[in-house]
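>>> I'll drop the sequence and a predicted model, then ask my questions.
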Amino acid sequence: MTEQEPIYRGKAKSVFRSDNPDELIVKFRDDITAFDGAKKDELAEKGIYNARVSAYLFEYLRANGVPSHFVRMEDERTMIVRPLKMIPVEVIVRNIAAGSLVRNYPFEEGAPLDPPVIVLDYKDDARHDPMINEEIIVALGLMTADEIASVKKTALRINDLLRERIDEIGLDLVDFKLEFGRHGDEILLGDEISMDSMRLWDKKTRTSMDKDVYRFDKGDVMATYAAVAERLTGA
């Protein structure tokens, strides 16, 4: 693999071209941000834990018939992926009322959501990722109605799989964010699935085990990330 200047630098990951035109290099950095970048820090090994958990979950989903951009890990913080043309829509699956759902709507925090609620947000920091509906997505030419239905179906399948696995390690999957992109004629799961993109609560104590620990100064962020990685992957 050949690294040069990144072709994309996000809040916590950098993307590089590789020698293979159908593969990209993703480096998980140690940066952590919250509130649209208003709060930011660098925490040693944070990128390693997110890469480890993301790779584990991508492999778990692949084994259960859900394809993604994930190809393999190159080292502990370097992921090889298929190139995707990302769709600027965040697909958020909510199993328990928390976060913005409680702030913006008359839900009680901790209330179970059955069936799960899918929220679609337009990915744009300058606009603070506003909620978007299916008609606007179609009007903007981001996805067709059939593609939206397929993505939502995939998101619910992913939810079933993740909830089952995360339940086994004593955590509740409160909610999580997915991003998708186009690879040729396919729409594939992309980005990452990690403590940065999931809200996790300990089943017994209801303690946050995700980026909320950083957002709201709830404790030792890296000890939390390390604990989730160890419980999930055994490493």
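Looks like it arrived, so ask away. None of the values given here were measured: they were computed from a predicted structure. Residues are numbered from 1 along each chain as shown.

>>> C-alpha only now, for contacts and for neighbours.
Will do.

>>> residues touching residue 41, list them.
When the contact criterion is Cα atoms under 8 Å, 6 or more residues apart in numbering, the partners of residue 41 are 31-33.

>>> output those in CSV; the columns should cover neighbour count, distance to residue 112 and secondary structure.
Shown next, in CSV, are those (neighbours: other Cα atoms under 10 Å; distance: Cα to Cα, whole Å; DSSP: H, G, I helix; E, B strand; the rest coil):
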residue, neighbour count, distance to residue 112, secondary structure
31, 17, 32, strand
32, 19, 29, strand
33, 17, 28, strand
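
>>> now do whatever helix or strand residue 182 lives in: distance to the chain's middle.
Assigning secondary structure by DSSP states H and E places residue 182 in strand 180-183. Distance of strand 180-183 from the chain centroid (Cα atoms, centre = their mean, to the nearest Å) equals 15 Å.

>>> which residues are contacting the helix or strand that comes right after it?
Using DSSP H and E, the helix or strand that follows strand 180-183 in sequence is strand 186-189. The contact list for strand 186-189, computed with Cα under 8 Å, 6+ apart, reads 67-69, 84, 151, 178-182.

>>> dump those residues to a markdown table, plus distance to residue 39.
Converted to a markdown table, these look like this (distance: Cα to Cα, whole Å):
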| residue | distance to residue 39 |
| --- | --- |
| 67 | 33 |
| 68 | 30 |
| 69 | 29 |
| 84 | 28 |
| 151 | 31 |
| 178 | 22 |
| 179 | 22 |
| 180 | 26 |
| 181 | 28 |
| 182 | 31 |
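
>>> ok, second structure coming up, stack it against the first:
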Amino acid sequence: MKEIYKGKTKDVYALENGNYLLKFKDDVTGEDGVFDPGANTVGLTMEGAGKAGLKMTKFFFEKLKENDMPTHFINANIEEQTMTVKPAEVFGEGLEVICRYRAVGSFLRRYRKYAKEGQTLDAFVEVTLKDDERGDPPINEDALHMLGILTKDEYNILKQLTVKISDVVKEALAEKGVELYDIKLEFGRDKNNRILLIDEISGGNMRAYKDGEYLEPLELEKIIVP
């Protein structure tokens, strides 16, 4: 097993069979000790966050498989906080795709002149470049195509998959009385150039509320996968 990358919330290892192993950490993104799924720095460490995040990720990847959604997931070992995945190439140096159902976070900060806090959004899809130095700037379809990061056809597939996957997560949360406000996803290409969901689906990359109250990642994960 060879270490490939040490990330903010996960470390990545290459396996001898060509697959990869993701090791989940207890670190979560945020600023000044406050969790923020959209932040590009580690804000705090929550004991148990890695295991809880992996349990929820396994739950959702298995649910997506039932719905014939393409993902890199193979299996997970909850006790060891590891997940085995298929190899996938990221777009450029990495993209984050956010699906928004409510106006909060960076969307609200940018568009406050027009948007009201918590305003309903119709599964608004937003793409940002993974670029810590420049604060993960948003980028649109035309720029992605012109810069050679995505073709227009790939962008359309990415957008459709984002909404379908996010709706599966939203419905699963709703069954537990939880409302999904937004979720951040990542995608890549497999060896056949098929676009598939990569990374994770956990409380650490979404905002969810119950009875109007925000749920911290560990609280959310206890509700969804007790």
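It's in. Quick caveat, the model's predicted, so the values are computed rather than measured.

>>> that older thread, including distance to residue 47 of structure 1, could the contacts of residue 41 of structure 1 go into a markdown table?
Output for the contacts of residue 41 of structure 1, formatted as a markdown table (distance: Cα to Cα, whole Å):
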| residue | distance to residue 47 of structure 1 |
| --- | --- |
| 31 | 7 |
| 32 | 9 |
| 33 | 12 |
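
>>> all strands of structure 1, in order?
8-9, 13-17, 24-28, 31-34, 39-42, 70-75, 78-81, 85-86, 89-96, 112-122, 171-178, 180-183, 186-189, 198-202 (DSSP state E).

>>> tell me the spacing between the residue most central in space within structure 2 and residue 160 of structure 2.
Nearest to the geometric centre of structure 2 sits residue 185, at 3.2 Å (Cα atoms, centre = their mean). Between residue 185 of structure 2 and residue 160 of structure 2 the computed distance is 13 Å (Cα to Cα, to the nearest Å).

>>> next: residue 48 of structure 2.
33 Å.

>>> can you check residue 197 of structure 2 too?
Counting by Cα to Cα, the gap from residue 197 of structure 2 to residue 160 of structure 2 is 12 Å.

>>> residue 176 of structure 2 now?
The value you get for residue 176 of structure 2 to residue 160 of structure 2, if Cα to Cα is used, is 25 Å.

>>> please apply the same query to residue 215 of structure 2.
Counting by Cα to Cα, the gap from residue 215 of structure 2 to residue 160 of structure 2 is 27 Å.

>>> of these two, which one has the most company?
Using other Cα atoms under 10 Å, the more surrounded residue of residue 215 of structure 2 and residue 160 is residue 215, with 19 against 13.

>>> with structure 1 overlaid, how far apart is the helix ranked longest in structure 2 on average?
Across structure 2, the helix with the greatest residue count (assigned by DSSP state H) is helix 152-174. Aligned to structure 1 and superposed, helix 152-174 of structure 2 gives a mean residue distance of 0.8 Å (mean Cα distance after the TM-score superposition for structure 1).

>>> which residues of structure 1 does that helix align to?
Under TM-score structural alignment, the alignment places helix 152-174 of structure 2 onto residues 145-167 of structure 1.

>>> run the chain-centre distance for that stretch.
So, by Cα atoms, centre = their mean, the centroid of stretch 145-167 of structure 1 is 13 Å from its chain's centroid.

>>> which residues touch it?
For stretch 145-167 of structure 1, contacts defined as Cα under 8 Å, 6+ apart pick out 57, 61, 66, 91, 93, 118, 134, 138, 172-173, 178, 187, 232.

>>> count of neighbours near residue 104 of structure 1?
Residue 104 of structure 1: 8 neighbours (other Cα under 10 Å).

>>> aligned partner of it in structure 2?
Looking across to structure 2 (by TM-score structural alignment), residue 104 of structure 1 lines up with residue 110.

>>> how much space between its match and residue 23 of structure 2?
34 Å.

>>> one step back: can you pull the buried residues of the longest helix of structure 2?
154-155, 158-159, 161-163, 165-170, 172-173 (16 or more other Cα atoms under 10 Å).

>>> cool, stretch 98-118 of structure 1 as well?
By 16+ other Cα under 10 Å, the buried positions in stretch 98-118 of structure 1 come out as 98, 101, 107, 116-118.

>>> and those, which is closest to residue 202 of structure 1?
residue 98 (14.2 Å; Cα to Cα).

>>> quick one: the closest residue to that closest one other than its chain neighbours from residue 152 of structure 1, how far?
Spatial nearest neighbour of residue 98 of structure 1, chain neighbours left out: residue 109 (5.1 Å); criterion: Cα to Cα, 6 or more residues apart in numbering. Using Cα to Cα, we find residue 109 of structure 1 at a distance of 24 Å from residue 152 of structure 1.

>>> kindly report the same for residue 200 of structure 1.
21 Å.

>>> now swap in residue 67 of structure 1 and tell me
According to Cα to Cα, residue 67 of structure 1 stands 15 Å off from residue 152 of structure 1.

>>> so what does residue 28 of structure 1 match up with in structure 2?
Alignment note (TM-score structural alignment): residue 28 of structure 1 maps to residue 24 of structure 2.

>>> before we move on, what about residue 44 of structure 1?
Residue pairing (TM-score structural alignment): residue 44 of structure 1 is matched to residue 47 of structure 2.

>>> out of the contacts of strand 186-189 of structure 1, which end up buried?
Applying 16+ other Cα under 10 Å to the contacts of strand 186-189 of structure 1 flags 67-69, 84, 151, 178-182 as buried.
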